[in-house]
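> Need coordinates for the below:
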Amino acid sequence: MFSINSTSSTRELVFSAHKDESFRVELKGFAVSASADVWAYTDANGLNEFFQDLGHLEKRWQGQRSWTSIEREFSLAATCTSLGKVTFRVTLLGLQGAPEEWRVEARLVTDLGQLEKIAKHAGVFFNE
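Just a heads-up that it's a prediction; the model follows:
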């Protein structure tokens, strides 16, 4: 398990239950609670690479960097301000195509200096 904790609130994005081609992701805290089982198939490595790329950044970048699961039930995008505040936009989808389909989107803020640590934890999690 590993998580990304907000530096601005109690919000947390938790990755757990990694097994073969799937994992669980949970967004919780600061008036939000949602989770989804993500079927990444062979693309879980793509999410790990997303975190590893972020972990190598030492200064602000332009634009947005993102990753989306194959079935689109989970997406994660990151932007960075000139002051080094990194905002992750988290989107979770459930029951896609069903009458009670749901969608939760929230943001979580951390610091540029935390990305290396997050990348290390992601590397351990996805390579278990």
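
> can we go C-alpha only for contacts and neighbour counts from here?
Fine.

> Shouldn't Ala44 be within a helix?
Yes: if the criterion is DSSP: H, G, I helix; E, B strand; the rest coil, then Ala44 is within a helix.

> ok, so what distance separates it from Arg65?
16 Å (Cα to Cα, to the nearest Å).

> More neighbours: those two, which one.
More crowded of Ala44 and Arg65, by other Cα atoms under 10 Å: Ala44, with 21 against 15.

> I'd like the structure of this one too, to check against the first:
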Amino acid sequence: MDVLPKQVPNNSKGQFFEVEEYLLNNHRQLCLHYRFASVILKLMCYYPVILFIVNHNKIVKDPSPKMIGDSIYHMMENHGETLNILFSKNVLFVLEESCLTITVYNPSKDMRAIIKKIAKGEGLFWWKPEQS
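Coordinates of the predicted model:
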């Protein structure tokens, strides 16, 4: 899941890294915090969740919506943090402060359909990266 509609090619003449730096280090990151949290919170309505705050070695089963929102906010504010969110059926979401993406591993066909709709509603894009 990404803020961009497709992967930026390695040989792109655009300013991807400058734009990424700006979005991650300016007021716009708060919008990303809300969008990322909204995706997770909406999925929590359908699936059980386990939150793993990697840098603090903390695991929370069925975290509260507030804990999810606060954890994503702190991750984006405190550079170097990573959150892993495990949904039922071994679906893993990885959020890292230095990325404008949520990496999703092992979603079922049904879950992909829900994720795509939720992402679109949050102004995000759902796509599979090209293999290098």
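
> Mind checking the TM-score on these two?
Superposed pair, TM-score by TM-score structural alignment, normalised by the length of the first structure: 0.35. Supporting alignment: 72 aligned residues with a Cα RMSD of 4.5 Å.

> Would you state the strands of the second structure in chain order?
Assigned by DSSP state E, the strands in the second structure fall at 49-53, 58-61, 82-87, 91-96, 102-105.

> who's in contact with Ile40 of the second structure?
Counting by Cα atoms under 8 Å, 6 or more residues apart in numbering, Ile40 of the second structure makes contact with Ile68.

> Ignore what I typed, I meant Val90 of the first structure.
Phe74, Ser75, Leu76, Ala77, Glu105, Ala106, Arg107, Leu108.

> Look up how far Asn5 of the first structure lies from the last one.
So the one you mean is Leu108 of the first structure. Distance of Leu108 of the first structure to Asn5 of the first structure, given as Cα to Cα: 8 Å.

> more crowded one of those two?
When Leu108 of the first structure and Asn5 are compared for neighbours, Leu108 comes out ahead with 22 against 19, by other Cα under 10 Å.

> from memory Met75 of the first structure sits against Ser66, does it?
You called it Met, but residue 75 of the first structure is Ser. Yes: in terms of Cα atoms under 8 Å, Ser75 of the first structure counts as a neighbour of Ser66; the distance is 7.4 Å.

> Tell me which of these two has more neighbours.
Ser75 (20 against 15).

> my read is the more buried one is in a strand, agree?
Yes: assessed with three-state DSSP, Ser75 of the first structure lies in a strand.

> How much space separates it from Arg89 of the first structure?
When distance is defined by Cα to Cα, Ser75 of the first structure is 8 Å away from Arg89 of the first structure.

> for Lys120 of the first structure, same thing?
For Lys120 of the first structure relative to Arg89 of the first structure (Cα to Cα), the value is 20 Å.

> still on that earlier bit, output the strands of the second structure in CSV, with distance to Asn25 of the second structure and mean neighbour count appended to each entry.
Below are these laid out as CSV (distance: least, Cα to Cα, whole Å; neighbours: other Cα atoms under 10 Å):
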stretch, distance to Asn25 of the second structure, mean neighbour count
strand 49-53, 21, 19
strand 58-61, 26, 12
strand 82-87, 17, 21
strand 91-96, 14, 18
strand 102-105, 17, 17
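
> Can you check which of these gets nearest to Glu21 of the second structure?
Nearest to Glu21 of the second structure among the strands of the second structure is strand 91-96; the distance by Cα to Cα comes to 13.9 Å.

> Report all helices and strands that that closest one contacts.
strand 82-87, strand 102-105 (3 or more Cα pairs under 8 Å, 6 or more residues apart in numbering; DSSP states H and E).

> Redo the strands of the second structure as CSV? Include distance to Arg35 of the second structure.
Listed next are the strands of the second structure as CSV, based on distance: least, Cα to Cα, whole Å:
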stretch, distance to Arg35 of the second structure
strand 49-53, 18
strand 58-61, 22
strand 82-87, 15
strand 91-96, 12
strand 102-105, 11
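
> Relative to Lys120 of the second structure, tell me which of these wins on proximity.
strand 102-105 (13.7 Å).
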